[in-house]
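Chemist: sequence-free structure coming up:
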């Protein structure tokens, strides 16, 4: 089951990041670069870094110049995240290239990699919500509220994991087929963002 592998790797990446708990901590992907495992680990590492960047930029007392620097780092991270998701989809496209879809096969609302993207983020939510339930100095109300939220996240995690496995099984059997659209983000493209291409004149 791909979800079992993905969840294990996502949890590994999150735990490894929090050994340092620093946005600029060393990145050492333990998997061979040509493998799906490598891409899954990289994907979750990017998400984990970005999670903490988003925390930083929401500081109500942040210096506007520093806030802009974080915003630009978040933009760069978003682009890298998108590029990595597309590489994961390319892996699945190759993996299922021999499958002939059934005549009534349907395309899914999202690709396998974008579903895995949501799973990675969900693993991060679970990790940090669980931390909130374990705070020594937290009020009982805070802990109870976070426990309730954690239970919802865990049910969501179970449902999403199962759905990903079912989607990939349907693709393998030809019941569904992959149709991947590149994100074509415009804001980072100097030929498409009017502010960027005006600055080049």
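Modeler: Received it, and whenever you're ready, just let me know what you need. Predicted model only: the values in this text are computed from it and were never measured. Numbering: from 1, shown residues only.

Chemist: CA only for contacts and neighbour counts going forward, please
Modeler: OK.

Chemist: and the closest residue to residue 108 other than its chain neighbours, how far from residue 114?
Modeler: Counting by CA to CA, 6 or more residues apart in numbering, residue 108 lies nearest to residue 176, which is 6.8 Å off, once chain neighbours are set aside. Distance, residue 176 to residue 114, using CA to CA, to the nearest Å: 16 Å.

Chemist: next, the one to line up against it:
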């Protein structure tokens, strides 16, 4: 199943990141550029680095200049994340381009890649919640609460994985079809963001 295949790659990315556990570490993709594995690994690495950006920026003692620089890194990361999702959807569009779409076919509320985006984030939630469960310095109450949360996340993983695999099966059979809408983010565009537009000239 594709969801299981993708989740293993997400886990590999997360585990590799945490060997050094540093947002500034060098990125190296172990998969060839012409493989979907390459896109999935890169996608999760972006998510993993951003997860830790978000931790850092919430430090109440953070220097304001550092916070501003980090905010801009988060903005750039969000754009990279969106681009990767669209690349992954392009993979699925190409894969299923010869499928004959049925007359009664319907479109899904989200594309396969955006569902995989949720699975990537879920992999991070599971990893970090497991860390909390395994903490030796935490109270029994904390560990119990985190264990309960981890069980919910694992149930969510099961449900989301099933939904992704069913969606791909439906697209492959022609009973669902997919479209990719290029994300029209306005806040980075100096023609659409009024603050940036005001600085032109």
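Modeler: Nice, thanks for sending it over. Given the structure is predicted, the values throughout are model-derived calculations rather than measurements.

Chemist: need the TM-score from the superposition.
Modeler: After superposition, the two chains reach a TM-score (TM-score structural alignment, normalised by the length of the first structure) of 0.98; 201 aligned residues with a CA RMSD of 0.7 Å.

Chemist: picking up where we left off before, quick one: contacts for the residue nearest to residue 108 of the first structure?
Modeler: With contact set as CA atoms under 8 Å, 6 or more residues apart in numbering, residue 176 of the first structure has these partners: 101-102, 105-108, 167, 170.

Chemist: tell me the most packed of those residues, by neighbour count.
Modeler: Greatest neighbour count in those, by other CA atoms under 10 Å, goes to residue 167: 20 neighbours.

Chemist: that residue should be in a strand, yeah?
Modeler: No - counting by DSSP: H, G, I helix; E, B strand; the rest coil, residue 167 of the first structure is not found in a strand; it is helix.

Chemist: mind listing the helices for the second structure?
Modeler: 2-20, 36-57, 64-95, 112-134, 140-173, 194-199 (DSSP state H).

Chemist: export these to a markdown table and append columns for distance to residue 27 of the second structure.
Modeler: Below are the helices of the second structure laid out as a markdown table (distance: least, CA to CA, whole Å):
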| stretch | distance to residue 27 of the second structure |
| --- | --- |
| helix 2-20 | 9 |
| helix 36-57 | 8 |
| helix 64-95 | 14 |
| helix 112-134 | 17 |
| helix 140-173 | 27 |
| helix 194-199 | 31 |
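
Chemist: to residue 187 of the second structure, which of these lies closest?
Modeler: With CA to CA, the closest approach to residue 187 of the second structure among the helices of the second structure belongs to helix 194-199: 8.3 Å.

Chemist: give me the residues contacting that closest one.
Modeler: Contacts of helix 194-199 of the second structure (CA under 8 Å, 6+ apart): 189-191.

Chemist: trace the residue nearest to residue 108 of the first structure over to the second structure, please.
Modeler: When the second structure is aligned by TM-score structural alignment, residue 176 of the first structure is paired with residue 176.

Chemist: quick one: buried residues of stretch 119-129 of the second structure?
Modeler: Using 16 or more other CA atoms under 10 Å as the burial criterion, the residues of stretch 119-129 of the second structure that qualify are 119-126, 129.
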